[in-house]
Each structure stands twice: as C-alpha cells, then as structure tokens.
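>>> Starting from these lines, generate the structure:
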Amino acid sequence: MNTSTDWFASWFDTPYYHILYKNRDQKEARLFMANLVAFLKLKKNDRVLDLACGKGRHSLFLNSLGFDTIGADLSQNSVDYANEFANETLRFVQRDMRDPLNLKYDAIFNLFTSFGYFENDADDLKVLNNIKNGLKSEESIAVIDFLNVKKAVKTLVKKETIIRNDLKFGIKRKFENNFIVKEITLATENETHKFFERIKYLDLEKIEQYLKTVGLNLKHTFGDYDLQAYDEENSNRLILILSK
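Presented below is the predicted three-dimensional model:
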C-alpha cells in the first residue's frame, strides 16, 4: 500500500474504520450543525453538499432541518450504507473530492478533518477550487472543519490501545515530513492489518495562502463546535467560513 497517497481509499472503505470510530459523539455533531445553520442563516430548501460525508451522520441531520441535501464520499461502502436513508431531498453519491462538482450549492460542508489528505498542494487546491466553483453565488457559503494542527502536534499521544467490538486497535502517532501520521494495527483471526491516516500540517497561515491562490474569501474562523473564537495555542479545531 502506498501510505502517502492511497491510505484514505483503502482505510475508509474497510469495516474496521467505522468500528474504530463508532463512539463519535452524535450529540456534538448535531450541536455543531445546529450552531452552524443558525450562524449562517441558511434557508429551508437551500441545497447543501456534505463533501466527504462518510456514512452520512451530518447529512441526515442537515436534511432533517429542511435542506435539500447531497452527501458525497469516496467510499462506495459508506455511500451504499447512507443511501438506505435516502429520500426525495436526501441522496448520496460516490465522488473523489478532487473531481469537479456538477451542481451548484447554497452551502458546502467539509467536516471532521476531511481535508489535507494529499501529498501535493495541487490536490488540496483542486478541492478548494471545486468548492469555489460549486457555490451558487457570492452569498453562498463553504465550511471547512479542520484540525488545529499546532495544538494537535503539541499534545500528540504517541501510543495507545483502543478496544472496540472485542477488536484491539494499536495506535501510534508521529509528526513526520509535515504530516501528522496515525498508524493503526489490529490482529484478526486470519491476519494482521495495518492502516494509516495522514493529515497535512496546514496552519491558518498556510490555508490562507491556499485560499488566496484559488480566490476564496475567509469570512470567519472558529476554534470549536460551540463557535468560540479561534485561538492558535488552545483551540482544538480550526473551522473556516468561506465565500467566493
């Protein structure tokens, strides 16, 4: 496996990814979405895109608030699962976020650190350019919910063990070659599996360079899901509100 470029294609499409992260806080996700929707003043029936939607937890909640919602994800397994919940105003498609969008949206959401996967800056810029081109008008909004990399590196837990569904996941983390790298190993009855997650060290200054390159405007930054002010030293998240 090419750990630098293909990790997301192989890891996200396994059942083990969803087992490891099954304890994600649904209440927190809903609160974040409710806070965002109120802040952005989105209108009922606005068309929204959940880009890199996984199994669709944010998409379902957005749809429940009255939005015409499309979820897009690289993992066909996740898309197939999410489509079990599809309706007239909620649908899911398989898509690489580096591919141009074929619809225009009132809002585009890229959530839960679903950015910064790629080795080359050109691929990150493709994603941002697609987001820009996918916005319906200058009043339309994009949201990128990213990691505060400075704090993440400073507080990196180098090694831990997590047990889910009687599976023991060994987790190792390191900061290497400008990436925060998580190595995940687990042994099943038949074999030992090894997966990687790699998130590029993109601080606010670097992201602002990206945005300038593609012509996106940074309107607001927040540091957590309660939409408190971003603090480079102490915030857990870097949440970006963008327009074209």
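
>>> Please make it C-alpha for all contacts and neighbour counts, starting now.
Fine.

>>> list the contacts for the residue nearest the centre of the chain?
Geometric centre of the chain, nearest residue: S114, 2.4 Å, by Cα atoms, centre = their mean. Contact analysis of S114 by Cα atoms under 8 Å, 6 or more residues apart in numbering lists A52, D145, F146.

>>> now do K200
With Cα under 8 Å, 6+ apart, K200 has these contacts: G116, Y117, F118, E119, N178, F179, I180.

>>> tell me which residues in the helix or strand hosting the last one are buried?
Using DSSP states H and E, the secondary-structure element containing I180 is strand 179-187. Buried residues in strand 179-187, defined by neighbour count with 16 or more other Cα atoms under 10 Å: F179, I180, V181, K182, E183, I184, T185, L186.

>>> where along the chain do the strands fall?
47-51, 68-73, 90-94, 107-110, 141-147, 159-164, 167-176, 179-187, 192-200, 217-222, 237-243 (DSSP state E).

>>> angle of the third one against strand 68-73?
Using axes from the mean of the first three to the mean of the last three Cα atoms, to 10 degrees, the inter-axis angle of strand 90-94 relative to strand 68-73 is 20 degrees.

>>> before we go on, could you also do this sequence so I can check it against the first one:
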Amino acid sequence: MQKEDFNWFTSWFDSPYYHVLYKDRDYEEAGTFIKKLTSFLDLKNNATVLDLACGKGRHSKHLATLGYNVTGVDLSPNSIKAAKAFETKNLKFEIHDMCIAYSGKFDAIFNLFTSFGYFEAEIDNLRTIKAIRDSLKPNGFGIIDFLNVEFLKQHLVPSEQKTVDGIIFQIKRKIENNFIIKEISFEADGKNYFYTEKVKALTLNNFKKYFEEAGVTLKKTFGNYQLDTFDPASSERLILIFGL
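Prediction:
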C-alpha cells in the first residue's frame, strides 16, 4: 500500500489524487472572497501580493486578474508545474517552503483555505508567522484563512464515501492529540492508497499567542467568506488579518 512520507503534506499535496478529490472546490466562491477581501484591505492596483501555499494557483489567478503583481509559492513541485502554465507578466509561481521568509517585500501575504497548522513541531507554526512578518512591507497585511475549530467539533462528520472520476474515496475524520485528522483510502490504477491529513486544532487564542511572539498585531477577524463577524460558536471559518 502506498503511504505518505514523514511529512504527510509532502507526498499528499504532490499526488495527482489530491487534486482529483478536491476538484469540486468552488472557483466562483474563491473569486468573490478575494474581491471582498482585497476591497476591505484597500489594496492598490499595482500592489505586490504573495500567495503562500498556493497549490495550483486558484487564488493567485484571481488576484492577478484584479491587477496585482502576484507571486504564488508552494512546496509541491507538481502543483507549481501545473500553475506555471498560467503565468503572465504579473503572475509567477515558484517552489518555496512557507517556514522561510520569501525574498522581497509585499503589500499583502495570503495564506488561504486552511493552508496552515500542518507541522508536528509547534515551533514551525511560529516560524511561518515570522516568515510572513519578515516579508511584509511596513504597512502590509498578513491574511490567514483557517477553519474554526469550535464549529468543526460540533459538525464533524466521522466518515463518508466520495466518488470522483470513478475513484471511490473512503474518508474518516477524528480529533486526536489536538490535531484534526482526516484519513483517506482508495484504490486507483490497480494500487491501494492511504493518506492522512493532519491540521493542528488552533483557536483564535493560539493565533493571538503566535502573533504576540512574532511581534505582529491582529487587526481584524472574520467568520466566513462573506466577511461576516467572527463568532466562535457559529462561524465556519476563522479569517485573521494582521500586520506590523
């Protein structure tokens, strides 16, 4: 059986089956969210933007169409290879580790769709916040779009079966040792596969601690992609905007 490497995200995000399972993500919703968010931030047309952990560039492409100078970075070589097909004069993609500050300074750095909290070591989450800090311009914004742990605990679906492109994905979910764990098993191309997604169950208070240690200031929180007020009990998302 094919299993993930020590860092689960290294192999799973680079697998073609990751993109099969999540192919139904709402591209239109992503575009609407980006427009609302950049309007709130009042980013100018020529602003420099870093899309951190960009995957195949879904959000990066939206940002570029709004006139920003966008760099999308991700650890997955296959994702970046696919994203590079969409490069333009104001959109480029590179392989990069989010724990390390990217060269240059940006007006905004986006970390979207729960692309945070993957690391086993707590220090790596803080390193990522510091890396964002070090790549921001003095008046720049960091944006993290995370899940709301309290809401998820109340609405966790323990198991489900999902068929995509003829592949039957068996999915199990649990919360264990302060990680939200999703176990994914399936058969494809004559082989059995098993992958695990692990995301740290981080709350608003956890992020506030990271921000304090990194020397950045939390400026605003939202609870969904419509930018409604964050409520710990009812909000699906935890969207954080912070800066120097």
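
>>> Now restrict the contacts of K200 of the first structure to buried residues only.
G116, Y117, F118, F179, I180.

>>> Would you mind checking which of these is nearest to L128 of the first structure?
G116 (10.7 Å; Cα to Cα).

>>> looking at it, the closest one is touching D203, isn't it?
No. Using Cα atoms under 8 Å, G116 of the first structure is not in contact with D203, being 10.6 Å away.

>>> thinking again about what came up before, tabulate the contacts of K200 of the first structure (TSV), appending distance to S75 of the first structure.
Converted to TSV, the contacts of K200 of the first structure look like this (distance: Cα to Cα, whole Å):
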residue	distance to S75 of the first structure
G116	17
Y117	15
F118	16
E119	19
N178	26
F179	22
I180	22
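
>>> Pick out whichever of these sits closest to L227 of the first structure.
Distances from L227 of the first structure to those, taken by Cα to Cα, are shortest for G116, at 21.5 Å.

>>> which residue packs closest to the closest one, ignoring adjacent ones?
Using Cα to Cα, 6 or more residues apart in numbering and skipping residues adjacent in sequence, the residue nearest G116 of the first structure is K200, 4.9 Å away.

>>> one step back: report all helices and strands that the strand holding I180 of the first structure contacts.
strand 167-176, strand 192-200 (3 or more Cα pairs under 8 Å, 6 or more residues apart in numbering; DSSP states H and E).

>>> got the contact list for the residue nearest to T196 of the second structure when sequence neighbours are not counted?
Closest residue in space to T196 of the second structure, ignoring its immediate chain neighbours: E183 at 4.6 Å, by Cα to Cα, 6+ apart. E183 of the second structure makes contact with I171, K172, R173, F194, Y195, T196, E197, according to Cα under 8 Å, 6+ apart.

>>> ok, the fifth one - contacts?
Looking back up the chat, that one is Y195 of the second structure. For Y195 of the second structure, counting by Cα under 8 Å, 6+ apart, the contacting residues are K3, E4, W8, W12, E183, I184, S185.

>>> And the residue mapped onto the fifth one from the first structure, how far from S78 of the first structure?
Spelled out, that is E183 of the second structure. Alignment note (TM-score structural alignment): E183 of the second structure maps to E183 of the first structure. Look at E183 of the first structure and S78 of the first structure: by Cα to Cα, to the nearest Å, they are 22 Å apart.

>>> what's the answer for K22 of the first structure, then?
From K22 of the first structure to S78 of the first structure the distance is 13 Å (Cα to Cα).

>>> Return the residues in contact with the closest residue to T128 of the second structure other than its chain neighbours.
Using Cα to Cα, 6+ apart and skipping residues adjacent in sequence, the residue nearest T128 of the second structure is C99, 4.3 Å away. Shown in contact with C99 of the second structure (Cα under 8 Å, 6+ apart): D124, N125, R127, T128, I129, A131.

>>> just the contacts of S114 of the first structure now: which is nearest D231 of the first structure?
F146 (13.5 Å).

>>> Show me which residues of stretch 220-233 of the second structure are buried.
T221, F222, G223, N224, Y225, F230, D231, P232.
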